[in-house]
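>>> Generate coordinates for the sequence data below:
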Amino acid sequence: MRQLVKFNSANMNVTFFALVAAFGGFIFGLDAANISGALRFVSAEFELDSIQQGTLVGGALLGVILALFFTGTFCEKFGRATVLLAIGCTYSLSSVVSAFALSYEMLFVGRFIGGVAFASITVSAMYIGEIAPAEKRGKFVSINQFMIGLGLLCAFVINYFLVKALPTSSWLTEENIWRVMLGAELFANAIWIALIFCIPESPRWLAKKGRDGEALSVFEMIASKGSAQALLTGVKVSLENNTDLDTFSQLKTLFSAKLRFVVFIAVVYAVVQGATGMNAVLFFAPMVFEQVGMSVENTFMQTITTGVVGLVATLVAIGFVEKLGRRTLTLAGLALVVVAHGSTYIGFKQASYEFNDSAMEELTAHFEEKEISIALLAPFSGKRFSSDVALKTELAKQFDKKTLPLVSGVIIEKTISNVNAVLVLFGIFAFLAAFNLSIGPIMWVIFSEIFPNKVRSVALPFAALVQTISSWSIQQFFPWQLDNMGVANIFLLYAGIGAFGLILMYRYLPETKGKTIEALEVELTNNTMKGQKNSNA
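Next comes the predicted model:
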């Protein structure tokens, strides 16, 4: 039974409803940061290789891929708010299974279930896009990315203090710390489930189901009474012009020639957003900072900085998305992505690793403190490696899978030289800022705007599916790429993808700010790629 919370002004109502819907993004942020912090300890616990590490992290996105095949149908049948409630319960199940996992396989199942719940971001964007006024829709949909950033920051802070307390804690150990990280999400899940009962169903969905009285009541909460009836009338006219379609018919319409341009824009944006490397930095943050030569504690400290940078950039995006528009922010952000990844590539390119007397002395002391056989270090004495790939190849031969995750970071820290840490850190933080300032939040704004009412229930999940597959490929293969390509070449690849996206977006991306969903439907379905290119060139 819903107990709706109503404020005195329409703006406050929309803000509250949007924040609650976007709270799933906060849970997503918590989960992403928690698994990035837990991965080192999980890898040692279950003796994982690089492919298994990627599979474990990418398992969540495999769950998303499965969920997105059904999300549209469920949203159409049961409503957006009801699906969000089901997703909140699924998150809770994922947290329990993950925290109490007894094996790698059981933890993968927990991560997979959590991935099913990641569909909340798509449903949130759909819900917010349907309740927010046209002139403020970009700002409200961007709340999704803000909540993700807030969740990341909270988890990074918690993980840092857990790792900092690890050496002196009487109950926290390297064997159970990851369970604490993954189980902490339950508290946030419970809050979200309670809040979902306080928001109404989407008025556009209610109108589509013929529940005009309920739809009008919701419109009166999120708009002035004078405009509420006009909004409902506009939705009804749009629905009358578009016959009610089942899921298969919606998919057929989505891929028709009339919507070809809209689908092209969505696919390009989704691929570029996913493949420029955010999930590598997001889910493997401590591993990335480890490559610079930081201690374990410092890598977790730097993740807090990444959380702050991402959150501040998202706030800037929210403030400017209606002023500068979606197109300007996207192009500026992608240009900065290319510069940022180029900087990271240059910073890492000349790095080398030398086991000199000083490094051997410090490593010996560390191994003795951790009760690891110092005989394992002997073959490396006096050696120098010209690349991180060569170093990791030899480390994998010498150390077993249980020990390697716990020693690789300190070995890199003590032996690395010629790395330009300033360029690397600038590149990583500039990329985080660029992503959260532009393609991170703006993608969901674009998705919530460009699809016609008659196909929205399948179009948003389809676009999210493309983005998810793109992101999954990054997560799945990042640990393997670190071992076989080297960190410098990985970021060079991301820079190339960003440049490719920048060219396509410059030529084809339309501006959508300040227009109703119904108006955009008329404009975009009557457009062609040729016409758009000419109008934006």
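
>>> When you work out contacts or count neighbours from here on, use the C-alpha atoms and nothing else.
OK.

>>> And the strands in the stretch 251-400 of the chain, which stretches?
Applying DSSP state E, counting those that start in this stretch to the stretch 251-400 of the chain gives strands spanning 352-354, 384-385.

>>> Of these, give the one that comes closest to residue 505.
Across the strands of the stretch 251-400 of the chain, the minimum distance to residue 505, taken as CA to CA, is reached by strand 352-354, at 37.7 Å.

>>> element containing residue 433?
In the assignment (DSSP states H and E), residue 433 maps to helix 421-437.

>>> ok, now which ones touch residue 277?
471, 474, 491, 494 (CA atoms under 8 Å, 6 or more residues apart in numbering).

>>> how much space is there between it and residue 392?
As judged by CA to CA, to the nearest Å, residue 277 and residue 392 stand 22 Å apart.

>>> Just list the residues touching the most centrally placed residue in the chain, thanks.
Nearest to the geometric centre of the chain sits residue 279, at 6.4 Å (CA atoms, centre = their mean). Counting by CA under 8 Å, 6+ apart, residue 279 touches 471, 474, 475.

>>> One more, please, to line up against the first structure:
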Amino acid sequence: MNSQDVTMDIQNDESETHSRQTPRKYLRTIAIISTFGGLLFGYDTGVVNGALLFMSRPDQLNLTPFMEGLVASSLLFGAAFGAVMGGRLSDKYGRRKNILWLSIVFFLAALGCTLAPNSETMIAFRFVLGLAVGGASVTVPTYLAEMSPVEERGRVVTQNELMIVTGQFLAFLMNAILGNVYGSVGGIWRYMLSIAVVPAVVLGLGMLMMPESPRWLVAKGKITEALKVLKRVRDEACAVVELNEIKELADAEAHLEKASIKEIAVTPWIRRLLFIGIGVGIVQQITGVNAINYYGTQILENAGFTVQAALIANTANGVISVTATLVGMCLLGRLGRRKIFLIGLTMTTITQCFIGIFSMTLSDQPYFPYLILSMTVTFMAFQQGCSAPITWLMMSEIFPLRLRGVGMGTVVFFSWIANFTVGLCFPVLLTSIGLSQTFFTFAFGGLMAIFFVAKWLPETKGRTLEQLEHCFQNYKTIDCRKL
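Model prediction:
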């Protein structure tokens, strides 16, 4: 299809286009519906932060610190495999259809966790739930990146991060309400877990009405369908230009074999992107952010709060996460990705050091619990305002179209494995070496993260996905770290 054919199609469908939502409104609708996958991601990972206190009781699941780590991290282990499977399935069947299937898994797994009679069943269903979380962590950002115009890609993709932290905040809030009002009721944790069923239903029903990614449609030779989608999320002139740009790239890659891990490993510039992507995913985890997301209530209880007070205080981490993500979305339009990431990592590392120092020197002071709370809130402000949005945005941007699903699935696999390691080990570390040494360990991870980002992270702001691919292919002559 050439430019003239595309123009004729636009003219033939002009009246249909005018009867629909404006491109900006329709794109906003797509983002809201699809990011319910992010909301479920956030809720299902965050609800354990509080629910563990109740399911660990002797009259419930009677969990040891190691079993607590398994319950929390089994979801993360499942998410690692869900990320790989999600990338492949979204490449084969489409981003939209994959998200639709994931909503069904979210629904069934949430019910399974709610009704689990013992710790083994809970761990099994948390693993299945993790498959859905991992699939969503790959597919939703990819879907949003491919639907968005270049000037809005950062803001739109970061809406998924906003929904993730919103889901975590809702989990913290519901834990606090249910834990304080009905904390004496046996099995209150089941009600905490069951709430995740509702957004799973919304995601499934909503995705039935959403379009497929135009870039995936072009890759499958469905040019007319891709044009119709682009016309709904772009101005008509922009839709023509973008379709031809996508089609040219797809035609240039049409002679190549099906994307595979082997190809990623043997092609130098793609192998370099794989290294960067894996590094970005691991960087997100080794700072210890998810130790606070999954065990924030236990950290605050360890610092001196009562169980009920810790549940309430932990909601502050959720509030600041949502607020900081909104600020981060504004920063994406003003500053480069690298600068934002480095600011975030520097401040979170400093905060981890302060938590370790205060735990060593001020733990006997009456204000110590509030001091630790202020530090976790500060950490989450910079983590969710700077580091976290860039992580998922970068991973959705760096891989070429033909390899995007498998490439992102691979790097997110490693990110979830790092997440699993932190989630499994944190309760044991807290019990064995204490709060201060645990956070000094995370601070060391933060220093390594700063070095990696400064040396390797490319700058993607202001470039189309196709322009980025050209830059990465010529990395020996083009410094991709510069705007």
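
>>> and the strands of the stretch 251-400 of the first structure as JSON lines, adding distance to residue 16 of the first structure and mean neighbour count?
JSON lines is the format used below for the strands of the stretch 251-400 of the first structure (distance: least, CA to CA, whole Å; neighbours: other CA atoms under 10 Å):
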{"stretch": "strand 352-354", "distance to residue 16 of the first structure": "52", "mean neighbour count": "22"}
{"stretch": "strand 384-385", "distance to residue 16 of the first structure": "55", "mean neighbour count": "17"}
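
>>> Distance to residue 7 of the first structure added to those, as a markdown table?
Output for those, formatted as a markdown table (distance: least, CA to CA, whole Å):
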| stretch | distance to residue 7 of the first structure |
| --- | --- |
| strand 352-354 | 60 |
| strand 384-385 | 64 |
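
>>> where does residue 4 of the first structure land in three-state SS?
What DSSP: H, G, I helix; E, B strand; the rest coil gives for residue 4 of the first structure is coil.

>>> Excluding chain neighbours, give the residue nearest to it in space.
Distances taken as CA to CA, 6 or more residues apart in numbering put residue 198 closest to residue 4 of the first structure, at 4.2 Å, once the chain neighbours are dropped.

>>> After alignment, which residue of the second structure pairs with that neighbour?
In the second structure, residue 198 of the first structure lines up with residue 209, judged by TM-score structural alignment.

>>> if we compare the strands of the stretch 251-400 of the first structure, which one ends up closest to residue 303 of the first structure?
Across these, closest to residue 303 of the first structure is strand 352-354 (CA to CA), at 23.9 Å.

>>> what's the closest one packed up against?
On a contact count with 3 or more CA pairs under 8 Å, 6 or more residues apart in numbering; DSSP states H and E, strand 352-354 of the first structure meets strand 384-385, helix 388-398, helix 404-415, strand 416-417.

>>> which other residues reach the second one?
Right, the one you point to is helix 388-398 of the first structure. Helix 388-398 of the first structure is contacted by residues 351-353, 376, 385, 404, 408, 482-487 when judged by CA under 8 Å, 6+ apart.

>>> Need the buried ones from these selected in PyMOL.
Here is the PyMOL command that selects the buried residues among the contacts of helix 388-398 of the first structure (16 or more other CA atoms under 10 Å):
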select buried, resi 351+352+353+385+404+408+482+483+484+486+487
